[in-house]
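Student: Here's a sequence, model it:
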Amino acid sequence: MPIIYALVSKGSYVLVEMMAKTGNMSAIARKILLKVAHKEGKMSYTYDNYAFHYVVSGYLCFMCLTDYNFSQTVAFSFLLRAQRRFIDRYGQTLENINSYQYQDFGLLLKEMMADYSILSPERLERAKDDLRGTKVPVAQNIDRLLQRHEKSELLVDQVEKTPFVDDSLRSAQRHNPTMKKAPWYKNMLIWLIVIMVLLVIGIVCILVGCGGFTFKNCR
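Tutor: Sure, this is the predicted structure:
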């Protein structure tokens, strides 16, 4: 899923966010927000195998996290389309902010993330049309934005629930010790099976070499 995470904020206050995989991308996105949310403009910051893209207009910031090799043009097309739909629905000046009122937009954001993640020639052409007359910024390393003590390693799990991981699954993983230990139990089961197979092979070899259960050849 090339578009892994997306959010909408007013200043540094997150109104709605959606993620396609579990991980700490939300925490890193908030660190970026503190630096950029009050400055008009757009930018891309690369971070290892990923890239953060954002557009700030007025009080609103639209941000997404993609794979490093994902089309920057499509990423900004996604952000601009999300911006238009959000402003059409709620307006640019938001009062009495309550994050819960934007959950419906979260569902739309989720659909858009899945849609824009499927790259095609038609998608690329529409993205170019969206950005016609708009200069796409040159991506910079995130070190230019965040200090060393502000950075944390970006962790993105590879386990997905098509097309998005439930909040309920993430909660269960946090609170259910059995789920956390599942990989350990799986490895232990594999080793037990391997040991049993080796024992069976060893016993068969001994029986064949000794002439069966009577062990007549080994006396």
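Student: When you work out contacts or count neighbours from here on, use the C-alpha atoms and nothing else.
Tutor: Noted.
Student: If you count contacts, what does the helix ranked longest in the chain end up packed against?
Tutor: Of all the segments of type helix in the chain, defined by DSSP state H, the longest one is helix 177-209. Counting by 3 or more CA pairs under 8 Å, 6 or more residues apart in numbering; DSSP states H and E, the packing neighbours recorded for helix 177-209 are helix 167-175.
Student: rewinding a little: and the longest helix of the chain with helix 167-175, angle?
Tutor: For helix 177-209 against helix 167-175, the angle by axes from the mean of the first three to the mean of the last three CA atoms, to 10 degrees is 70 degrees.
Student: Run the chain-centre distance for helix 177-209.
Tutor: 35 Å (CA atoms, centre = their mean, to the nearest Å).
Student: Just the buried positions in that helix, please.
Tutor: Of all the residues in helix 177-209, those buried under the rule 16 or more other CA atoms under 10 Å are Leu207.
Student: what about the helices in the chain?
Tutor: 25-36, 72-90, 103-116, 121-130, 167-175, 177-209.
Student: and for comparison, fold this next one:
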Amino acid sequence: MAILFAVVARGTTILAKHAWCGGNFLEVTEQILAKIPSENNKLTYSHGNYLFHYICQDRIVYLCITDDDFERSRAFSFLNEIKKRFQTTYGSRAQTALPYAMNSEFSSVLAAQLKHHSENKQVDKVVETQAQVDELKGIMVRNIDLVAQRGERLELLIDKTEHLVDSSVTFKTTSRNLARAMCMKNLKLTVIIIIAAMNPPLALSFLLLSLCHLHRDNWQQRERRRRNRFSSTSSSRLPVVGLPGQDVWRNKSRTILNREYEGTRI
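Tutor: Just a heads-up that it's a prediction; the model follows:
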């Protein structure tokens, strides 16, 4: 049981998101966001084995997707927490922000709170005051299929084996290696520029030497290709040429052998 996906959006404009596992979350979330009215509201949509919980306040939607056996109290505790943090951090800027404008900063907050509310089962004992229980009773659960338009298909596909923690580790490692390689490349370029500025003749010598090495390597490659073509052609098409007088000696040897063979037969 876990919170699978969380998103903060203004209408259908996504401002920040985080996924716990692989799935077509964005595709389904866009369909859900299009059905949420702009007035302040709290609601849970049900679809198959999943629940879509959301809080809409001041046109900003805080939504999460959970398994159907995940406690609704924990889901709305999570939404209230990210709503408080988002409003404190961004305030009115969220009303005019561009798509994904807060994602680089707030996605880490979503990830931390998502993990906390998914794994810490003691959250219920702390957050479930009587007021919150009463509030939860007033939040309706509605089947998403009832508000779907005719012919509209909403299908949530989730691959929990594709946990994004592994992907993020791989991505961070790749990014680190790429950054290191780019740093070394920039360092080499900087050294060359400094040498060129301080000693132009030396830089020119390095350049000419590099060109000579490049020309030599290209020439060697061409020679190797030419030899390979020549050897393959010679072995398949050209006759074998012997030393002077070698053919005469071969003919004499062949004649002697034939005579000895004929004498043996007689």
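Student: about what we covered before: where in the second structure does the longest helix of the first structure align, residue-wise?
Tutor: Alignment note (TM-score structural alignment): helix 177-209 of the first structure is unmatched in the second structure.
Student: hmm, back to that, take the helices of the first structure and write them to JSON lines, including distance to Asn141 of the first structure.
Tutor: Compiled in JSON lines, the helices of the first structure are given as follows (distance: least, CA to CA, whole Å):
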{"stretch": "helix 25-36", "distance to Asn141 of the first structure": "12"}
{"stretch": "helix 72-90", "distance to Asn141 of the first structure": "14"}
{"stretch": "helix 103-116", "distance to Asn141 of the first structure": "24"}
{"stretch": "helix 121-130", "distance to Asn141 of the first structure": "24"}
{"stretch": "helix 167-175", "distance to Asn141 of the first structure": "30"}
{"stretch": "helix 177-209", "distance to Asn141 of the first structure": "34"}
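Student: So which of these is nearest Ile97 of the first structure?
Tutor: helix 72-90 (10.9 Å; CA to CA).
Student: if we can go back for a sec, right, so of the helices of the first structure, which gets closest to Tyr47 of the first structure?
Tutor: From the helices of the first structure, taking CA to CA, the stretch that ends up closest is helix 25-36, at 10.4 Å.
Student: do you know how far the aligned partner of Arg153 of the second structure in the first structure is from Lys31 of the first structure?
Tutor: For Arg153 of the second structure, the aligned position in the first structure is Lys151, judged by TM-score structural alignment. The gap separating Lys151 of the first structure from Lys31 of the first structure is 8 Å, by CA to CA, to the nearest Å.
Student: Show me which of these two is the more surrounded one.
Tutor: With neighbours defined as other CA atoms under 10 Å, Lys151 of the first structure and Lys31 compare such that Lys31 has more, 17 against 14.
Student: which residue sits closest to Ser77 of the first structure, ignoring its sequence neighbours?
Tutor: The shortest distance from Ser77 of the first structure to any non-neighbouring residue, by CA to CA, 6 or more residues apart in numbering, is to Ala127 (5.1 Å).
Student: my read: that neighbour touches Ser71, true?
Tutor: No - at 9.6 Å, Ala127 of the first structure does not count as touching Ser71 under the criterion of CA atoms under 8 Å.
Student: quick one, which of those two is more surrounded?
Tutor: Applying other CA under 10 Å to Ala127 of the first structure and Ser71 shows that Ala127 carries more neighbours, namely 22 against 16.
Student: so what's the more buried one up against?
Tutor: Contacts for Ala127 of the first structure (CA atoms under 8 Å, 6 or more residues apart in numbering) come out as Thr73, Val74, Phe76, Ser77, Phe78.
Student: The second structure: which residue goes with the last one?
Tutor: Taking TM-score structural alignment, the alignment pairs Phe78 of the first structure with Phe78 from the second structure.
Student: Which residue is the nearest non-sequential neighbour of that match?
Tutor: His117 (6.2 Å).
Student: Residue in the first structure paired with His215 of the second structure?
Tutor: Per TM-score structural alignment, there is no equivalent position to His215 of the second structure in the first structure.
Student: Would you pull up how far the helix or strand containing His215 of the second structure lies from the middle of the chain?
Tutor: According to DSSP states H and E, His215 of the second structure maps onto helix 200-237. Here helix 200-237 of the second structure is found 40 Å from its chain centre; the criterion is CA atoms, centre = their mean.
Student: C-terminal to it, what's the next element?
Tutor: Where DSSP H and E defines the elements, the next helix or strand beyond helix 200-237 of the second structure is helix 246-265.
Student: In that next one, which residues have enough neighbours to count as buried?
Tutor: Buried residues in helix 246-265 of the second structure, defined by neighbour count with 16+ other CA under 10 Å: none.
Student: Could you pull out the buried residues of stretch 132-145 of the first structure?
Tutor: Of the residues in stretch 132-145 of the first structure, those buried (16+ other CA under 10 Å) are Ile142.
Student: now the residue nearest to Ser77 of the first structure: how far from Gly202 of the first structure?
Tutor: The spacing between Ala127 of the first structure and Gly202 of the first structure, counted by CA to CA, is 64 Å.
Student: Next one: Lys84 of the second structure from Ala101 of the second structure, what distance?
Tutor: Taken as CA to CA, the span from Lys84 of the second structure to Ala101 of the second structure is 18 Å.
Student: Tell me which of those two has more neighbours.
Tutor: Remark: of Lys84 of the second structure and Ala101, Ala101 carries more neighbours, 15 against 11, as counted by other CA under 10 Å.
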